[in-house]
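make a model of this:
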Amino acid sequence: MQKMMNLNEIKETIQGSPSVLLLVKAGNCGVCESVQFKMSELLKSYLQVKGMYVFKEDVPEITAEYVVFSAPTLLLFVEGKEIYRVSRFVRFDELKHILQLYEEKLE
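Below you'll find the predicted structure:
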């Protein structure tokens, strides 16, 4: 997973990649760390999905750009469009199901 440090870089990556899973996290957040670990493990099965994370403190404008009110928030983009969003309580079985639905589009 790639750490992102500015909004333009995030937007360019989302537009330039077939699929992106973005984690918006907060510093000193144990849940965020757990979600990041599980997300990186899940993405080992979906190599076509680019994994990125950003600390909302490092890029404060991320909260306004993607309407993120809490951390952790996971956003899945396919062909530049947001197709899935989940905050705080991430159900990885549901995320895996969504990735499987879009699997042929992701390749």
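
when you work out contacts or count neighbours from here on, use the C-alpha atoms and nothing else.
OK.

which neighbouring elements make contact with the helix or strand where S40 lies?
Element membership for S40 (DSSP states H and E) is helix 30-43. When contacts are defined as 3 or more CA pairs under 8 Å, 6 or more residues apart in numbering; DSSP states H and E, helix 30-43 packs onto strand 50-55.

what sits against Y84?
74-77, 98 (CA atoms under 8 Å, 6 or more residues apart in numbering).

would you format these as JSON lines with neighbour count, distance to S87 and secondary structure included?
Converted to JSON lines, the contacts of Y84 look like this (neighbours: other CA atoms under 10 Å; distance: CA to CA, whole Å; DSSP: H, G, I helix; E, B strand; the rest coil):
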{"residue": "L74", "neighbour count": "25", "distance to S87": "6", "secondary structure": "strand"}
{"residue": "L75", "neighbour count": "19", "distance to S87": "9", "secondary structure": "strand"}
{"residue": "L76", "neighbour count": "23", "distance to S87": "12", "secondary structure": "strand"}
{"residue": "F77", "neighbour count": "21", "distance to S87": "15", "secondary structure": "strand"}
{"residue": "I98", "neighbour count": "14", "distance to S87": "15", "secondary structure": "helix"}
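
please generate a structure for the following sequence too, so the two can be compared:
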Amino acid sequence: MREFEELTTINHIEDFIGSHQLSFLYISRPNCSVCHGLLPQVRQLMEEYPEIALGHINAEAVEQVAGRFSIFTVPVLLLFVEGKEYIREVRIVHMDLFKEKLNKIYKNVIG
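The predicted model follows:
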């Protein structure tokens, strides 16, 4: 199972997004039951997309993330292509629809 890189500062997050063609951020809080329930499903899904760099952000530890990405609740799933946000899913994520969106972008970018 692929692991998510822990991103602990805004600069680390910006570098992560900028240094990968495809980057995915999972933003959560430690006391969020929805976050903890969704993460294993996202981890399993991301096995199908080996070219996507995976990053995790604890929104309590990196408080600036809320302002940087206009986040008002967690979990938040963000996919970036060459530094530009292409997918944003918040709170209740329908995995089938999320996978469809990922497939379209991944096929267009990776081929």
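
what TM-score do we get after superposing?
Here the TM-score for the pair of chains, by TM-score structural alignment, normalised by the length of structure 1, is 0.94; 107 aligned residues with a CA RMSD of 1.0 Å.

thinking again about what came up before, now the helix holding S40 of structure 1: buried residues?
For helix 30-43 of structure 1, burial by neighbour count (16 or more other CA atoms under 10 Å) applies to 31-32, 35-36, 39, 43.

go through those residues and name the one nearest T13 of structure 1.
Sorting the buried residues of helix 30-43 of structure 1 by distance to T13 of structure 1 puts L43 at the head of the list, at 16.7 Å, by CA to CA.

L7 of structure 1 -> structure 2?
Under the alignment (TM-score structural alignment), L7 of structure 1 maps onto I10 of structure 2.

tell me the contacts of its match?
62, 64-65.

conserved subset of these in structure 1?
Among the contacts of I10 of structure 2, the contacts conserved in structure 1 (both residues aligned by TM-score structural alignment, their matches' CA atoms under 8 Å) are 62, 64-65.

returning to that earlier point: turn the buried residues of helix 30-43 of structure 1 into a markdown table, columns for distance to V20 of structure 1.
Shown next, in a markdown table, are these (distance: CA to CA, whole Å):
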| residue | distance to V20 of structure 1 |
| --- | --- |
| V31 | 21 |
| C32 | 18 |
| V35 | 16 |
| Q36 | 14 |
| M39 | 12 |
| L43 | 10 |
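
for these, work out which two are farthest apart.
V31 and L43 (18.1 Å).

run a quick neighbour tally on F98 of structure 2.
16 (other CA atoms under 10 Å).

aligned to it, what sits in structure 1?
For F98 of structure 2, the residue aligned by TM-score structural alignment is L95.

ok but its match is inside a helix, no?
Yes. Residue state for L95 of structure 1 (DSSP: H, G, I helix; E, B strand; the rest coil) corresponds to a helix.

if we can go back for a sec, of the contacts of I10 of structure 2 - the most surrounded one?
Neighbour counts for those, by other CA under 10 Å, peak at V65, which reaches 19 neighbours.

and it, what does it touch?
Residues near V65 of structure 2 by CA under 8 Å, 6+ apart: 10, 59, 71.

that one in helix, strand or coil?
Under three-state DSSP, V65 of structure 2 comes out as helix.

quick one: what's aligned to it in structure 1?
So, by TM-score structural alignment, V65 of structure 2 is matched to I62.

which residue in structure 2 lines up with V24 of structure 1?
Checking TM-score structural alignment: V24 of structure 1 goes with I27.
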